[in-house]
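Colleague: the amino acid sequence is not available; the structure is as follows:
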């Protein structure tokens, strides 16, 4: 997922959800893990990657990030569940 435009959702230790955009997911996850990511996620670890979606352009990804941030928690959780079912993804077994 290096150099791809990605929207992602992290679940913080306190159960809150953080939505972000990056063009290098692995690097961004490492930054979050090291406490150098978004101010919101600092001190809220450990973090789980719950959702990610690749986009063909930065513009499309940033629009998707904006739209995702407009959703309430329940709507985000529905998207996460749909992603997990479709991709066979389990945040508890995936480590970053």
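Modeller: Cool, got the structure. Predicted, not measured: the structure shown is a model, and the values here were computed from it.

Colleague: please make it C-alpha for all contacts and neighbour counts, starting now.
Modeller: Noted.

Colleague: in the chain, which spans are helices?
Modeller: 25-33, 58-70, 73-87 (DSSP state H).

Colleague: can you redo these as a markdown table with mean neighbour count and distance to residue 17?
Modeller: Shown next, in a markdown table, are these (neighbours: other CA atoms under 10 Å; distance: least, CA to CA, whole Å):
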| stretch | mean neighbour count | distance to residue 17 |
| --- | --- | --- |
| helix 25-33 | 17 | 13 |
| helix 58-70 | 16 | 10 |
| helix 73-87 | 14 | 8 |
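
Colleague: just put those helices in a markdown table and tack on distance to residue 11.
Modeller: Output for the helices of the chain, formatted as a markdown table (distance: least, CA to CA, whole Å):
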| stretch | distance to residue 11 |
| --- | --- |
| helix 25-33 | 12 |
| helix 58-70 | 14 |
| helix 73-87 | 10 |
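
Colleague: put this beside the first:
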């Protein structure tokens, strides 16, 4: 299970989600760009800047709720420690290791 954060081109919003298939979920977010009834579509948030692995769904959901409760500054610090330049992560070419929680 993955917990992940997306942002938009101008880094003004953060979306936090949980999934068991990160590549599929990113494609779904990209498919909803421009759809006003979807958060990621409304704010054009489809750039992966952070993700971590969780052992099971219960842990992933708990971590998602924890992150959603954090301040913007705390979330930014977490992202910067994982992805200092906030570059969009391409899962096919990314060589780093996700955080394990």
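Modeller: Arrived safely. Owing to the predicted nature of the structure, the values given are computational and were not obtained by experimental measurement.

Colleague: TM-score for the pair, please.
Modeller: Scored by TM-score structural alignment, normalised by the length of the first structure, the superposition of the two chains gives a TM-score of 0.79; 88 aligned residues with a CA RMSD of 2.5 Å.

Colleague: dump the residue contacts of residue 8 of the second structure.
Modeller: Contact analysis of residue 8 of the second structure by CA atoms under 8 Å, 6 or more residues apart in numbering lists 14, 43-47.

Colleague: just curious, which of those residues is nearest to residue 57 of the second structure?
Modeller: residue 14 (21.4 Å; CA to CA).

Colleague: for the first structure, what's the longest strand?
Modeller: strand 2-11 (DSSP state E).

Colleague: buried ones in it?
Modeller: Of all the residues in strand 2-11 of the first structure, those buried under the rule 16 or more other CA atoms under 10 Å are 4-11.

Colleague: sorry, back to before: wait, which of the helices of the first structure is closest to residue 96 of the first structure?
Modeller: helix 25-33 (6.7 Å).

Colleague: helices or strands up against the closest one?
Modeller: If you count contacts as 3 or more CA pairs under 8 Å, 6 or more residues apart in numbering; DSSP states H and E, helix 25-33 of the first structure packs onto strand 2-11.

Colleague: show me what the strand it packs on is packed against.
Modeller: Against strand 2-11 of the first structure (3+ CA pairs under 8 Å, 6+ apart) you get strand 17-24, helix 25-33, strand 48-55, helix 58-70.

Colleague: mind checking how far that strand is from the chain centre?
Modeller: 6 Å (CA atoms, centre = their mean, to the nearest Å).

Colleague: now swap in stretch 89-96 of the first structure and tell me
Modeller: On CA atoms, centre = their mean, the centre of stretch 89-96 of the first structure falls 12 Å from that of its chain.

Colleague: contacts for that stretch, please.
Modeller: Stretch 89-96 of the first structure is contacted from outside by 26, 29-30, 33, 48-50, 83-84, using CA under 8 Å, 6+ apart.

Colleague: what does stretch 35-43 of the first structure give?
Modeller: Under CA under 8 Å, 6+ apart, the answer for stretch 35-43 of the first structure is 12, 18, 28-29, 31-32.
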